[in-house]
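Visitor: Pasted the sequence and its predicted model underneath.
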Amino acid sequence: MKNKSDVERLEKVIGQLQGAHSEISLLAKKSPNDSLNKFKLNLINKVLESANQVLGEKYSPFPDFTQFDADDVPTTSDVTMVLSQYMEEAERYRSDNVVNDYGWKYVVDGKVTEIPAGPPSKVGRK
């Protein structure tokens, strides 16, 4: 991460991914083979677009995937699976950029900041 806005963007994307995953997971449990409507698909694609920008190539869960095709509407279970992978990679990115320095803090531009963070959940930093 290069600056504080990178941390803010990551935190926002993590929240959006978790929220979308939670909502779509409920639909997938009820009807896993149902298609997502265009409105929800558009919102999911916007979240994925932001996630792709934040995660970059290094943390992208799928090198050949950027978003869902609106003409080939995915099922709720498809969307849940993809969102799960994005959440895992977002957490790996976050975990790679926090340290315990009298409490968990983000590392920005190679330096420990005062920006509070939760403990990492992924093992094996960079």
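Guide: Nice, thanks for sending it over.

Visitor: Could you use CA atoms for every contact and neighbour count after this?
Guide: Fine.

Visitor: Please spell out which residues along the helix or strand Ala20 falls within are buried.
Guide: Assigned by DSSP states H and E, Ala20 belongs to helix 4-30. Buried residues in helix 4-30, counted by 16 or more other CA atoms under 10 Å: 7, 9-14, 16-18, 20-21, 24-25, 27-28.

Visitor: structure B:
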Amino acid sequence: MRDKSEVENLEKLIGQLQGLHAEITTLAKKSPSDAVNAFKLKLINKVILSGNAVLGKAYRPFEDFEQFDSDDVPSTSDVAMVLGQYIEEAERFRSDNVTWYGGHWVYALGGSPSAIRSGPPSKLGRK
């Protein structure tokens, strides 16, 4: 990661992915094969497109996946699965960019510890 704005974009992405995943997972438990409505799909696609930009090629969960096709409406279980994969990769990206410094977990910017605190890396990360 190069600067604070990249950290902010990642943190925002993680929050959005977790919120959408929680909502869609609830729907998927009730009716896994139901289609996602157009409004929700539009929001989900915005977050996925943002995720593709933030995560870059190295952390994108699916190399050839850009977004869901609005003409071929996905089921709630399909969306839950894809969002889950984006959450995993966003966490791997975060974990690979935090370091222990000065008694705290912080983001590394440009390869050096920053003053931006983070949680500890998960088992997914650590290059």
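Guide: Structure received. None of the values given here were measured: they were computed from a predicted structure.

Visitor: Might you quantify the distance of the helix holding Ala20 of the first structure from its chain's geometric centre?
Guide: Averaging C-alpha positions (CA atoms, centre = their mean, to the nearest Å) puts helix 4-30 of the first structure 6 Å from its chain's average.

Visitor: how far apart are that helix and its match in the second structure?
Guide: On superposition with the second structure, the mean distance recorded for helix 4-30 of the first structure (mean CA distance after the TM-score superposition for the first structure) is 0.3 Å.

Visitor: What is that helix packed up against?
Guide: Secondary structure elements in contact with helix 4-30 of the first structure, counted by 3 or more CA pairs under 8 Å, 6 or more residues apart in numbering; DSSP states H and E, are helix 38-59, helix 76-95.

Visitor: if you set the cut-off to 10 Å instead, what comes out?
Guide: helix 38-59, helix 76-95, strand 104-108, strand 111-116 (3 or more CA pairs under 10 Å, 6 or more residues apart in numbering; DSSP states H and E).

Visitor: Take the ones you listed and write them to CSV, including mean neighbour count and distance to Lys2 of the first structure.
Guide: CSV is the format used below for those (neighbours: other CA atoms under 10 Å; distance: least, CA to CA, whole Å):
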stretch, mean neighbour count, distance to Lys2 of the first structure
helix 38-59, 16, 11
helix 76-95, 20, 13
strand 104-108, 21, 5
strand 111-116, 14, 10
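
Visitor: Just tell me which of these ends up closest to Lys126 of the first structure.
Guide: Lys126 of the first structure lies closest to helix 76-95 among these, at 9.0 Å (CA to CA).

Visitor: Just the angle for the closest one relative to helix 4-30, thanks.
Guide: Inter-element angle recorded for helix 76-95 of the first structure and helix 4-30: 150 degrees (by axes from the mean of the first three to the mean of the last three CA atoms, to 10 degrees).

Visitor: what range in the second structure matches whichever helix or strand comes after helix 76-95 of the first structure?
Guide: Sequence-wise, the next helix or strand downstream of helix 76-95 of the first structure (DSSP H and E) is strand 98-100. Mapped onto the second structure using TM-score structural alignment, strand 98-100 of the first structure spans residues 98-100.

Visitor: What distance do you get for Glu91 of the first structure to Gly56 of the first structure?
Guide: Going from Glu91 of the first structure to Gly56 of the first structure by CA to CA, to the nearest Å gives 13 Å.

Visitor: Provide the secondary structure category for the residue of the first structure most remote from its centre.
Guide: Distance from the centre of the first structure peaks at Tyr102, with 26.9 Å (CA atoms, centre = their mean). With DSSP: H, G, I helix; E, B strand; the rest coil as the basis, Tyr102 of the first structure sits in coil.

Visitor: I'd say Asn42 of the first structure and Ala70 touch.
Guide: Yes. Applying CA atoms under 10 Å, one finds Asn42 of the first structure in contact with Ala70, separated by 7.9 Å.
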